[in-house]
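Asks: Here is a sequence together with a model predicted from it:
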Amino acid sequence: CVKNVLNGIEGGLFIAKRGLEANVEEKIAKGWDMLERNASFLKTLVLDMLDYSKQRPPEYEDVSISGLIAEITDFVGGRAAKEGIDLVVDIGSAVDNVRLDPTRMKRALLNIVANAIEATDEGGRVSVVVTPKADTHLLITISDTGKGIPEDKLDTIFEPFFSTKGSKGTGLGLPVTKKIVEEHKGKIEVESQVGKGTTFRITLPLRQS
């Protein structure tokens, strides 16, 4: 994975250099685009690796879950609109304040929402629903109407370096998400049907002991 990215950066540099030498704008633009794409992927890969390898407890704060979800949907909303995907958020009024590490939980949820948008075709739907679960927990349900995950792959999607996106994925996004959720004493579950979509359910305690 890293080798492929480095090869992409090297290829982008080569094309951009040839473009500069020949003063061909098209080659310069192509090389620069390759550099940008591979540098962005490398950044994501490094951040995922750091997150996965970190052994530190969450830095808990009292957080508005509606505010946290709004930050995530604001970040990916433009992409969803561009792809013609309906992004829907439903947060129960009975649930808002929860104690968690906002930076890490935002990363965990963003991984799933971004994956859902990527897996969904134009005209599809991605939903984020937050509901109370008893008096002690909240349930975050993220669903899409995308391609779905084959049943024989469901047991492996949380394993490091496994990706349903081939060379486009780092293979660490979902393992990082699972690690963060479990560090919060929570639980993550997934259901999927090929051709119909995928649903992730994350259960988190409202307070931390």
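Replies: Happy to help now that I have it. Numbering: from 1, shown residues only.

Asks: For the rest of this, base every contact and every neighbour count on C-alpha atoms.
Replies: Noted.

Asks: What helices and strands are in contact with whichever helix or strand residue 39 is part of?
Replies: Here residue 39 sits within helix 25-53, counting by DSSP states H and E. Helices and strands touching helix 25-53, by 3 or more C-alpha pairs under 8 Å, 6 or more residues apart in numbering; DSSP states H and E, are helix 2-22, helix 173-183.

Asks: what about versus this one:
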Amino acid sequence: MMDKLTEQQKKHMAEAGQVVLNMSHGIKNIAQSMRSGREVMDKALESGDLEAAKRTWSILRQNLGRIEKLVLDMLKFSRDETPNLKPCDFNRLVESVVEMLRPQADQRKVSILVQVDENIKQVSMDPEQMADVVMNLLINAIETVESKTGQVIVRTELDAKSQQVVLRVSDNGGGIENINQIFEPFYSTRPNVGAGLGLTITRQIIQNHAGTIDAQSVPNKETVFTVRIPANSPNS
């Protein structure tokens, strides 16, 4: 029967198998962590140590969030949805995502600087998908840099010559090795964190907006992700 399958069908089957393998591996790691946390929680409750119970519950909640993100990433990757384009204020969307993630940055004592180009007006895009793009890039940057000394810079600009809106997210982390592989499915620079699909999904979204994304990295200095999408509707 395998001989009758087309190369495309074989590729899809291989990708589906890889999805299941990575998902099961990720959930297994999280489950092991939660099992240990449950044991600590039981002991804390038995001894009446509420502070220890609170700390453990916080860790358990983080692991539940990891499972949720893992499942959502798998769904987004498999669906590859067509964007629902509508006129949106690009700068305000970027600023709103930054404010949403600022508590996470503050917790790690990472500074975020935002510089927006007010020449950017309404941009035709899917606001939910584009918010996912900004969020993915920001979370990666926040979690990559060193605590207390980390800095993330978010810039928007209008490239009048190419009629593109540009988003740059840079950080002063340690840089990225094998940078040519970072957009490939299931590739991750942080083992046991997610399924390695965040940047793959980000690239899918940008390409579906008729845009591009690239990354440049200088070891021990900075990493810069640059997103470009049309300033007007791709269908206009």
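Replies: Right, received. Where do you want to start? The model shown is predicted, which means the values in this text are computed figures rather than measured ones.

Asks: ok, average deviation of the helix holding residue 39 of the first structure from the second structure?
Replies: Once fitted to the second structure, helix 25-53 of the first structure is off its aligned match by 2.2 Å on average (mean C-alpha distance after the TM-score superposition for the first structure).

Asks: To residue 74 of the first structure, which of the helices and strands packed on helix 25-53 of the first structure lies closest?
Replies: The closest approach between residue 74 of the first structure and any of those, judged by C-alpha to C-alpha, belongs to helix 173-183 at 19.5 Å.

Asks: Could you pull out the buried residues of that closest one?
Replies: Using 16 or more other C-alpha atoms under 10 Å as the test for burial, helix 173-183 of the first structure gives 173-181, 183.

Asks: whereabouts in the second structure does the next helix or strand after it align?
Replies: Going down the chain from helix 173-183 of the first structure, the next helix or strand is strand 187-193, by DSSP H and E. The aligned range for strand 187-193 of the first structure in the second structure is 212-218, by TM-score structural alignment.

Asks: buried stuff in that stretch?
Replies: Using 16+ other C-alpha under 10 Å as the test for burial, stretch 212-218 of the second structure gives 212-213, 215, 217.

Asks: Repeat that for stretch 113-123 of the second structure.
Replies: For stretch 113-123 of the second structure, a neighbour-count test (16+ other C-alpha under 10 Å) marks 116, 120-121, 123 as buried.

Asks: got the contact list for the match of strand 187-193 of the first structure?
Replies: 174-176, 179, 203, 206, 223-229 (C-alpha atoms under 8 Å, 6 or more residues apart in numbering).

Asks: Got a PyMOL select line for the buried ones in these?
Replies: With 16+ other C-alpha under 10 Å as the burial test, the buried ones among those are selected in PyMOL as follows:
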select buried, resi 174+175+176+203+206+223+224+225+226+227+228+229
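
Asks: Please report how far the nearest residue to residue 225 of the second structure once chain neighbours are set aside lies from residue 120 of the second structure.
Replies: Spatial nearest neighbour of residue 225 of the second structure, chain neighbours left out: residue 215 (4.4 Å); criterion: C-alpha to C-alpha, 6 or more residues apart in numbering. From residue 215 of the second structure across to residue 120 of the second structure, the span is 23 Å (C-alpha to C-alpha, to the nearest Å).

Asks: ok, now residue 194 of the second structure?
Replies: Distance of residue 194 of the second structure to residue 120 of the second structure, given as C-alpha to C-alpha: 34 Å.

Asks: Also residue 176 of the second structure?
Replies: Distance of residue 176 of the second structure to residue 120 of the second structure, computed by C-alpha to C-alpha: 30 Å.

Asks: same check, this time on residue 109 of the second structure
Replies: With C-alpha to C-alpha as the criterion, residue 109 of the second structure and residue 120 of the second structure are 30 Å apart.

Asks: now do residue 8 of the second structure
Replies: Applying C-alpha to C-alpha, one obtains 41 Å for the distance of residue 8 of the second structure from residue 120 of the second structure.

Asks: now stretch 132-144 of the second structure: which residue numbers in the first structure?
Replies: Aligned by TM-score structural alignment, stretch 132-144 of the second structure falls on residues 107-119 of the first structure.

Asks: Let's verify the residue lying closest to residue 148 of the second structure once chain neighbours are set aside: helix, strand, or coil?
Replies: Leaving aside its chain neighbours, residue 148 of the second structure sits nearest to residue 109 (4.6 Å; criterion: C-alpha to C-alpha, 6+ apart). Residue 109 of the second structure falls in the coil class when you classify it by DSSP: H, G, I helix; E, B strand; the rest coil.
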